[in-house]
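Peer 1: Below is the structure, and that's it, no one-letter string:
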């Protein structure tokens, strides 16, 4: 069986280092908000090229705390509108709702499956204050047109960087392009821990301080609570394990690009539409390799018969979910087409050349 993502094999590469780091933590006697979190925050900030990184409990909390931080600082107000791609994973939208802000869904570009800037312009109102820009599937969602729009309308830009750590736009890494960014270190991400984890990056001193306060019960001094916060802190153990894996991230992303280039060059089947290849291959870190086909169930069943695992990211769009029943009758035809036709092929840095050969051969023979 060719696994869609072999997490055991990925982490086995670093087994001894992970054990050493875990043993060091056990022996230290300091298990929350210690030196391992501080070290990883410094490493992540340096990697992304920003002033601040703040560890939090997970990727959803990262986005939520950014938005709540802006509310506390008065840069957003309850009821303000935040534009967000309609085809994103629902977590991006949940963060907006949870913060008392209004998510406004924007149809994506069908080719990149990222934010369509023209469509975003058409959704602007006098209540629009921010764009939550998602680097979906590992592809950078950024352009000069987006920068111009943000400047012209004085909008905040929050990057959802859960899937694109290490991706680059004109020499700058994702996580440093907007005003702030949220990261997820869920095990299946390009940089994954062995549990849940997340972080916020920003160059904004005030926002970084507020995110840290909000994630620590609203406190920066023990038993002194300045604001109504939550408990959302990156676990000391997970921070240590992420510090082990971060130095290998660029090499793993490079392997993902090698596999993606083979798929793009060698898959030849007119029943499929392959993802668009960016002009600069270092932009994309290929968290997922997502094809589109009108016969998705048939193809998935066929590949399963060949012992090749695939996944659907994502089968149901947010506006069709019961959680957002108020949108269930709304029509987003591009988003719906994407969710009805996407299929993710195996993609991980530990796929062997032989396994890639087998995937390509099977897809071409379909």
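Peer 2: Alright, I've got the coordinates. Here the structure is a predicted model, which means the values were calculated and not measured. Numbers count the residues shown, from 1 in each chain.
Peer 1: For the rest of this, base every contact and every neighbour count on C-alpha atoms.
Peer 2: Noted.
Peer 1: Can you list the buried residues in stretch 122-135?
Peer 2: Buried positions in stretch 122-135, judged by neighbour count with 16 or more other CA atoms under 10 Å: 124, 128, 129, 130, 131, 132, 133, 134, 135.
Peer 1: What's the separation between residue 330 and residue 123?
Peer 2: From residue 330 across to residue 123, the span is 15 Å (CA to CA, to the nearest Å).
Peer 1: returning to that earlier point: and of the buried residues of stretch 122-135, the nearest to residue 356?
Peer 2: residue 135 (25.0 Å; CA to CA).
Peer 1: Please tell me how far that closest one sits from residue 17.
Peer 2: Distance of residue 135 to residue 17, given as CA to CA: 30 Å.
Peer 1: just residue 1 next, same as before
Peer 2: According to CA to CA, residue 1 stands 28 Å off from residue 17.
Peer 1: Counting neighbours, go ahead and name the busier of those two.
Peer 2: residue 17 (14 against 10; other CA atoms under 10 Å).
Peer 1: if I've got this straight, that one is in a helix?
Peer 2: Yes. Residue 17: assigned to a helix according to DSSP: H, G, I helix; E, B strand; the rest coil.
Peer 1: what's near enough to touch it?
Peer 2: By CA atoms under 8 Å, 6 or more residues apart in numbering, residue 17 lies in contact with residue 244.
Peer 1: and the comparison structure, right after this:
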């Protein structure tokens, strides 16, 4: 029996170990641990990569969303449209401000927000849209941007899972008023702890974000707004600077593995493999299949040494914390269906063909036994 983890970072670490140690030693020797040269370099490089003017390092991806909303002037009582099929932070950042998350159902093929359903949810209280580029595939941005322009709404890209993904040949991160990246260790570009970044082309928003992340002070000790302590630290930035030059190669390996999974699964009618939109360059943060008897399949794969993950078993509109929003089962059927069918298979750049073959063999074994 093979044991195949959902994600294995050990081989990547061994490959980069010496370079990472050297980078960390430089930080230690400099004794400059907060907002130093490593952070500045990473901010500049990620901004350039995203084809925008500004990168602002923050403590994590959740703070990136929250601070973006604050910089855009979102206030208690405002409404922000987003998807219910995403990690909690997307809607949690809205609620923490006192604004109201308004959920729009997903396109069942891409798992991303369905632009055709957005306009019906806009009211006089709507101030922003947060599209999520889920699993590493860009949301359909053109119609979202058209709707936002028509109704004078901010667009904040939740690109936590999608650094390097493209929409119509352009990198995600450069479409919205701001975009938010997460460098959580499991992400395609992962730190060795929490880390995040906001990118924007808007000089005024960039300045607001920089002030908010340091307790709202400018200059130091003079506070004009209530901000947060949310800074990307030097050690995480140093690690990310070592990793960043490898990102595109890792993305290509993920795409290669995804294509092989799809090839291996092509003759299995019980499995719906990931759909890649013609406008998208999917970087496969996750390789997520859809199956009817998902929980039983997951249990069987676990018995066979294959780790899988369910992202996300309960859509946000059904979460107890959002009960006061008044949603009920059946309101957003595609998100609810996806929550019952989606299963993510092991995916990381160092994944080997024989591991993929074993995973798929066990999936086929399950259905042949069934």
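Peer 2: Cool, got the structure. Not measured: the values here are computed from a predicted model.
Peer 1: Tell me which stretches of the stretch 101-250 of structure 1 form strands.
Peer 2: Assigned by DSSP state E, counting those that start in this stretch, the stretch 101-250 of structure 1 shows strands spanning 102-106, 128-134, 156-160, 168-169, 172-173, 180-184, 198-202, 219-221, 224-225.
Peer 1: Present these as CSV; the columns should include distance to residue 37 of structure 1.
Peer 2: Below are the strands of the stretch 101-250 of structure 1 laid out as CSV (distance: least, CA to CA, whole Å):
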stretch, distance to residue 37 of structure 1
strand 102-106, 32
strand 128-134, 26
strand 156-160, 21
strand 168-169, 25
strand 172-173, 22
strand 180-184, 15
strand 198-202, 11
strand 219-221, 16
strand 224-225, 22
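Peer 1: To residue 235 of structure 1, which of those lies closest?
Peer 2: Of all the strands of the stretch 101-250 of structure 1, strand 198-202 comes closest under CA to CA, at 9.6 Å.
Peer 1: quick one: what's aligned to residue 248 of structure 1 in structure 2?
Peer 2: In structure 2, residue 248 of structure 1 lines up with residue 246, judged by TM-score structural alignment.
Peer 1: no wait, residue 111 of structure 1
Peer 2: Using TM-score structural alignment, residue 111 of structure 1 pairs with residue 109 in structure 2.
Peer 1: from memory that match sits against residue 275, does it?
Peer 2: Yes. Judged on CA atoms under 8 Å, residue 109 of structure 2 makes contact with residue 275 at a distance of 5.9 Å.
Peer 1: Now do the same contact list for the residue nearest to residue 136 of structure 2 when sequence neighbours are not counted.
Peer 2: In this structure, residue 136 of structure 2 finds its nearest non-sequential neighbour in residue 162, 4.2 Å apart by CA to CA, 6 or more residues apart in numbering. By CA under 8 Å, 6+ apart, the residues touching residue 162 of structure 2 are 133, 134, 135, 136, 137, 138, 172, 181, 188, 283, 285.
Peer 1: Residue 260 of structure 2 too?
Peer 2: Going by CA under 8 Å, 6+ apart, residue 260 of structure 2 touches residue 356.
Peer 1: quick one on the thing from earlier: conserved subset of the contacts of residue 162 of structure 2 in structure 1?
Peer 2: Checking the contacts of residue 162 of structure 2 against structure 1 (both residues aligned by TM-score structural alignment, their matches' CA atoms under 8 Å), the contacts still present are 133, 134, 135, 136, 137, 138, 172, 188, 283, 285.
Peer 1: Residue 314 of structure 2: which of the residues you listed is nearest?
Peer 2: Lowest distance from residue 314 of structure 2 to those (CA to CA) belongs to residue 134, with 15.5 Å.
Peer 1: could you measure that closest one against residue 353 of structure 2, distance?
Peer 2: From residue 134 of structure 2 to residue 353 of structure 2 the distance is 25 Å (CA to CA).
Peer 1: and if you look at residue 287 of structure 2?
Peer 2: Applying CA to CA to residue 287 of structure 2 and residue 353 of structure 2 gives a distance of 15 Å.
Peer 1: more crowded one of the two?
Peer 2: Neighbour count, other CA under 10 Å: between residue 287 of structure 2 and residue 353, residue 287 has more, with 24 against 12.
Peer 1: Assess the claim that residue 256 of structure 1 and residue 286 are in contact.
Peer 2: Yes. Under the criterion of CA under 8 Å, residue 256 of structure 1 makes contact with residue 286 at 6.0 Å.
Peer 1: shared neighbours of these two, anything?
Peer 2: Taking CA under 8 Å, 6+ apart as the contact rule, residue 256 of structure 1 and residue 286 both touch residue 347.
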